[in-house]
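Participant: no letters, just coordinates:
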């Protein structure tokens, strides 16, 4: 059997002679041969150059032949278009009127080219019918590449026509006239694309679905199809511009519809067979895939619409199911799954609102439960530290959750703040008194800032004060905290009991940053008074050293401004010991000489001192008693005799019986004095007290000044509450006058609402209290009633 040998590629034929420049028929015949050669052979030659990288002798000959033919064809077009005697063989003009001339010559060639392209594309359309799916894609891509490459060469070949006839036609406003390259695209769209695009798109969608099912595909094919759809977006009104209309209608629209249908079906089936948590992972992975797909082979124009479509099918359609699972994730502290749910629902409008609401409810319950537990465990002996730590623990836990799972989103932070404000101000501890939270917080700060054997390190103290401010932020009645904190600070300063001036100033700085200058003005003035007092004591000691007296008392005086210190003058009369009285008189004389016109009021109840005692049988060195001035006055009576009666205490000190009884509590408890009588009896008239010569104590310095008892603390609380109420009335009246002075006239309810808005940062005013203050201002003639429930300001 004879073997068959593949024929070698035929050498390019000899170029025919140049046609008659006045004959359209011979000119077009010459051009058509060149165009056909470009259409059929150029792609093969370019493929070998671009993809094989090898230039064979045959390819070089073919390319040279094509270039030579193109140059000669260009000369033929030039000769024909410049001929004034050309014979028209194509009938009437495209724009009306059969006439001769250069204008008609260009039009003849243009119409011939259109007819040629129509025939060529119709032939391709017929051939495409034998291909389906991926084979059709390959055919489409191959022919598109061949066609557009040939269009570039043809465009160059017809450059004279483009530069003269086409440009003139477009300048004259003629419609449907394009440069030769654009004409190729227009004809491709009109003849082939509009009939074949649906089949091509079906093939693309099948390929994408395979990829979504995990199969590997040649995604470059889809990329080339997308590019071809984009290239066909020509603006009919302005050929120099392009649009994405073709791409959007023929590619983007069906792609989005197919994507929506695919994910709706898949997600519905997946949810039915798997848990919600697993679905969250699935949806997250699918969304990431689609984002990668855009970068891989889709046009960026589809990105927003594709994201919206996927969000609807994968998230919005299942949002109720996701939200119902959120509570379970909260209860089990599954942060990763909550973060996943947050990221998904954040992609749809209003997707996170129900989560925020449930989160707020959950945090509020957690805070209330935490307080309930410590209340049940501690009862009435609830320590400030235990209470504040319980509040902070809940806040810290869920603040971390907001940061890690909810991306520190402001709305979730607002939900956290709202929940914390609720359980800080309206928990079980606060039922007895609405002032309990600010009271315990202020007392916790007092414990931290007061000298003690368990003082913490400076860095830890600063961190703890910052934590206190976290709770302070949520307290509604900040004026209550201010009053209690101010009273406790005053005691620390007066008794020189602060652990650190730096720490005290740091806390005041934090309060000032949170509430402003007015809030901390009095606190800062207390520190100024203490510094002024130090300077004054130094001057007083210098004054005494220059004088002639025997120093019997080592004294230190504090001058406290009446308007800044929350301290009350004692309600009981008091006759201080002679040594103290004479020292106080010397200081009064010195102070009045230095500051003429000022009045000193002695706060004997806050004075303290030390007594050195050496009468004990079992101690050679004796003891030093740290005492209040009232205790000192009673103990100094025993310098004269070993035994004194209750009546002698009253006569010598002039103290009220209640104060004397309270003063004796710790003296008797420490057994410095012994009261005659049976066990369990209380001090009172008829009782006699003796020095205890057998007194023993492990410490050389014995503190008998351990503060007031429960009764005194209760009295202080009552006084503080009265002060708070009075201050609130003044603050409300001031706010009302300030508002009315600015507005002149205002509706009653509008005034109430505005007043609440201005005051709520300090405390939450009751509407009834505001109305009472309005009535007071009406009586004082700051305001007047007008018609229609309106109030007016009286200057």
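Facilitator: That came in fine, so what should we check first? The shown structure was predicted, so the numbers you read here are calculated from the model rather than taken from an experiment. Numbers count the residues shown, from 1 in each chain.

Participant: drop to CA atoms for contacts and neighbour counts, all remaining ones
Facilitator: OK.

Participant: mind listing the helices for the stretch 501-650 of the chain?
Facilitator: Secondary structure of the stretch 501-650 of the chain by DSSP state H, counting those that start in this stretch: the helices cover 501-515, 517-546, 578-594, 629-636, 646-653.

Participant: same deal with the stretch 1-150 of the chain?
Facilitator: Under DSSP H, counting those that start in this stretch, the stretch 1-150 of the chain gives helices at 24-47, 57-82, 102-128, 133-157.

Participant: dump the ones you listed into TSV; add mean neighbour count as well.
Facilitator: Converted to TSV, the helices of the stretch 1-150 of the chain look like this (neighbours: other CA atoms under 10 Å):
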stretch	mean neighbour count
helix 24-47	18
helix 57-82	18
helix 102-128	17
helix 133-157	19
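
Participant: now those helices in a markdown table, with distance to residue 603?
Facilitator: As requested, the helices of the stretch 1-150 of the chain are exported to a markdown table (distance: least, CA to CA, whole Å):
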| stretch | distance to residue 603 |
| --- | --- |
| helix 24-47 | 106 |
| helix 57-82 | 114 |
| helix 102-128 | 108 |
| helix 133-157 | 100 |
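
Participant: wait, which of these is closest to residue 189?
Facilitator: helix 102-128 (9.8 Å; CA to CA).

Participant: what's the angle between the closest one and helix 57-82?
Facilitator: Angle of helix 102-128 versus helix 57-82, following axes from the mean of the first three to the mean of the last three CA atoms, to 10 degrees, is 140 degrees.

Participant: can you pull up the most central residue in the chain?
Facilitator: residue 410 (3.4 Å; CA atoms, centre = their mean).

Participant: measure it to residue 631 for me?
Facilitator: 57 Å (CA to CA, to the nearest Å).

Participant: doesn't residue 746 lie inside a strand?
Facilitator: Yes - per DSSP: H, G, I helix; E, B strand; the rest coil, residue 746 lies within a strand segment.

Participant: for it, give me its contacts.
Facilitator: By CA atoms under 8 Å, 6 or more residues apart in numbering, the contact set of residue 746 is 740, 790, 791, 792.

Participant: go again with 7 Å.
Facilitator: 790, 791, 792 (CA atoms under 7 Å, 6 or more residues apart in numbering).

Participant: tell me the secondary structure for the last one?
Facilitator: Same thing as residue 792. Secondary structure assignment for residue 792 (three-state DSSP): strand.

Participant: next, the contact list for it, please.
Facilitator: 744, 745, 746, 783, 784, 785, 786.

Participant: buried subset of those?
Facilitator: 745, 746, 783, 784 (16 or more other CA atoms under 10 Å).

Participant: for comparison:
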């Protein structure tokens, strides 16, 4: 207004007399703008006794509402009185009056009546019923004193003041629940009912549910302190006693069924009248006492424990055990028991002398062993990773306990893939091949298996003894998928040689048949590096008919492949010979070496061992085995040995057995040679395998160092082991030895500043 007057004064000085009327109107407007109306104020005379009278009235009304006696009460009038007290800043007095009224009502009337109720269930029902009435009255009090809650509590700034409804409920907890008589009785009644129900009695679950709901309504901490903690302690004591009693009289399956039933009951009990948060805690306490504390007694029970279940193949009991223990840390030792049991069973299989004598039986036992416990793992233990890991470790341990396991598996497959094995159908053979691959996966020294399998495969291919090339190639494909191309490259090369040899033989037959002679010949040309052949340093002297045919074939082959060299391996061949005896004419199927010996008797009546050696070029065990096969096998003794006996010496003499006879016209002579290696041959094979590993380890070390440039010793060991483990498992000592060799050959060197580090030399 001052600025307006100043502006008006400035304007008035600048205007002439004709602006006087305008300034007058401006002052009139200014006067109207600055006029303000104030509210009518009058003095209110307060009744000195109004506050005290109103508080007394509201206290009485509060007591009536707590008793749900609202007849004759006007909610508008009570609300107005509370409103008036708050306006007069008597909110604290009103709040304290309400608190005192509720406290007196609960402590003097309600608590004593509840405590005097006779009967446990009746006591709990009365407690809950009165609480329900109290909650209803709390709602009515909230409606009456809503202005106190909305205005006074906010203005007071006292965070400890609760709304009236919450105050009424809090006072119930302090005056009723915390009443010593009620509290002790409430605890004992609830726990006693739960204990009776656990003992098989039928109890009033509804009463328990309502009381626990009351405690939750008061606050979760009240529920925990007044019920949950004590109930869990009681559960611990109860099931500890049950477990100790039953473990002495029940066997393991019976105890587990009892535990399963008890846990199901506890879960049902918790869901019926406890808070959701209690279920897991309750089950944990029951499990701890029934299972965890008794786990060693259950698992290691000599007559009915886990080992007994495994031996008896009790899938249902094992499934129940796993289900009960699955929620506990480390399954309470189940994986360890499984590992130790598998190790024990596996050792018994490996150490069985009958299995040692029969490789096929040994492998079949391992198949059954693994199949049985794989089934248990799936059906009883739900393929639990921890148990599966322990099973695989046990399988590996068992499979590698016998160093001859790779050889036995190869012998087993050799038997199953031969033409003579007619027991297995194609589908069964596929199952056998898959089982064999499962066992092969477990071997640490896969290259040992490769060595034996190549030897047996070569004999099947050369002697035309393989039942199906498709089956052979299928298994080689499985090996290739598991170990890579280099593992099976030589096996595939063997098949390629046989295919090429077939085409070459057919082409030669066309040329040879036009030449001379009627001898039928089938030649296999083998690549030296692909076939595991023992090359004869001294050649075998073949009969003249065979020598002539060999010369013709050699000229034929070299004319098509100049620069190559053929070395004849008579020990790997077979021959069919026609022989006439007094009993009739027979067709003798024998090895080429047998044929060389028999053909000598076309021109000699009697020959000594030394004579035969000089004429054929055979020496040592090879010659002895050949002569034993022709003279010492009953029913196939084409030659007669003097003196009689199985042992062959240089002075023994041989002649044709003119009394020879056979029920069949075709006689098959088998070589006298063990399918399994003797100790000397095994040591030679092992030495050869070790020699083959050396360049592989060294090449891997160089490859790793070339990629990494600089590595410490432990890292080299880890890298090399990871790269060659699909063929064999090198020891750290072997790797260290080859590292030293490479340092001497200047492929790598030690770091001068850190002797633990190695550096690649380009």
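Facilitator: It's in. Being a predicted model, the structure only gives us computed values, none of them experimental.

Participant: can you give me the TM-score here?
Facilitator: Laid over one another, the chains give 0.78 as their TM-score (TM-score structural alignment, normalised by the length of structure 2), with 702 aligned residues with a CA RMSD of 4.4 Å.

Participant: coming back round to it: let's have the helices of the stretch 501-650 of structure 1 in JSON lines, adding distance to residue 662 of structure 1 and mean neighbour count.
Facilitator: As requested, the helices of the stretch 501-650 of structure 1 are exported to JSON lines (distance: least, CA to CA, whole Å; neighbours: other CA atoms under 10 Å):
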{"stretch": "helix 501-515", "distance to residue 662 of structure 1": "31", "mean neighbour count": "16"}
{"stretch": "helix 517-546", "distance to residue 662 of structure 1": "28", "mean neighbour count": "15"}
{"stretch": "helix 578-594", "distance to residue 662 of structure 1": "21", "mean neighbour count": "14"}
{"stretch": "helix 629-636", "distance to residue 662 of structure 1": "10", "mean neighbour count": "21"}
{"stretch": "helix 646-653", "distance to residue 662 of structure 1": "13", "mean neighbour count": "16"}
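
Participant: just send these back as JSON lines, with distance to residue 439 of structure 1 too.
Facilitator: Output for the helices of the stretch 501-650 of structure 1, formatted as JSON lines (distance: least, CA to CA, whole Å):
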{"stretch": "helix 501-515", "distance to residue 439 of structure 1": "16"}
{"stretch": "helix 517-546", "distance to residue 439 of structure 1": "17"}
{"stretch": "helix 578-594", "distance to residue 439 of structure 1": "35"}
{"stretch": "helix 629-636", "distance to residue 439 of structure 1": "28"}
{"stretch": "helix 646-653", "distance to residue 439 of structure 1": "34"}
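
Participant: of those helices, which approaches residue 570 of structure 1 most closely?
Facilitator: Nearest of the helices of the stretch 501-650 of structure 1 (CA to CA): helix 629-636, 11.6 Å.

Participant: mind reading off the mean deviation between the closest one and structure 2?
Facilitator: Once the two models are superposed, helix 629-636 of structure 1 sits on average 3.5 Å from its counterpart in structure 2 (mean CA distance after the TM-score superposition for structure 1).

Participant: any idea how far that helix is from the chain center?
Facilitator: 60 Å (CA atoms, centre = their mean, to the nearest Å).

Participant: contacts for it, please.
Facilitator: For helix 629-636 of structure 1, the surrounding residues in contact (CA under 7 Å, 6+ apart) are 576, 577, 604, 607, 608, 609, 649, 653, 663.

Participant: name the member of the residues you listed with the most neighbours.
Facilitator: Sorting these by how many neighbours each has (other CA atoms under 10 Å) puts residue 663 first, at 25 neighbours.

Participant: from residue 491 of structure 1, how far out is that one?
Facilitator: 18 Å.

Participant: please apply the same query to residue 679 of structure 1.
Facilitator: Distance from residue 679 of structure 1 to residue 491 of structure 1, by CA to CA: 35 Å.

Participant: between the two, which is the more surrounded one?
Facilitator: Neighbour count, other CA under 10 Å: between residue 679 of structure 1 and residue 491, residue 491 has more, with 19 against 7.

Participant: break down structure 1 into its strands, ranges please.
Facilitator: Here structure 1 has its strands, by DSSP state E, at 608-613, 623-628, 643-645, 673-675, 688-691, 701-703, 745-747, 783-786, 790-793.

Participant: any idea which of the ones you listed gets closest to residue 177 of structure 1?
Facilitator: Residue 177 of structure 1 sits nearest to strand 745-747 of all those, at 72.4 Å, using CA to CA.

Participant: average gap between that closest one and structure 2?
Facilitator: Averaged out, strand 745-747 of structure 1 is 4.4 Å away (mean CA distance after the TM-score superposition for structure 1).

Participant: residue in structure 2 paired with residue 611 of structure 1?
Facilitator: Taking TM-score structural alignment, residue 611 of structure 1 has residue 577 as its aligned residue in structure 2.

Participant: typo on my end, it should be residue 501 of structure 1
Facilitator: Checking TM-score structural alignment: residue 501 of structure 1 goes with residue 469.

Participant: how near is its match to residue 428 of structure 2?
Facilitator: Taking CA to CA, one finds residue 469 of structure 2 at 17 Å from residue 428 of structure 2.

Participant: residues in contact with residue 252 of structure 1?
Facilitator: Under the criterion of CA under 7 Å, 6+ apart, the neighbours of residue 252 of structure 1 are residue 302.

Participant: and it, how far is that from residue 179 of structure 1?
Facilitator: In terms of CA to CA, residue 252 of structure 1 sits 28 Å off from residue 179 of structure 1.

Participant: and residue 753 of structure 1, by the same measure?
Facilitator: Distance, residue 753 of structure 1 to residue 179 of structure 1, by CA to CA: 72 Å.

Participant: pick out whichever of those two has more residues nearby.
Facilitator: Taking other CA under 10 Å, residue 753 of structure 1 and residue 179 do not tie; residue 179 has more neighbours (20 against 13).

Participant: so what's the more buried one up against?
Facilitator: 162, 166.

Participant: rerun at 8 Å
Facilitator: 155, 162, 166, 167.

Participant: closest to residue 325 of structure 1 out of the residues you listed?
Facilitator: Nearest to residue 325 of structure 1 among those, with distances taken as CA to CA, is residue 155, at 63.5 Å.

Participant: from residue 182 of structure 1, how far out is the closest one?
Facilitator: Plainly put, residue 155 of structure 1 is 9 Å away from residue 182 of structure 1 if you go by CA to CA.

Participant: pretty sure residue 525 of structure 1 is touching residue 566, no?
Facilitator: No - when contacts are counted by CA atoms under 8 Å, residue 525 of structure 1 is not listed as touching residue 566 (11.8 Å).

Participant: right, I'll call it a day here.
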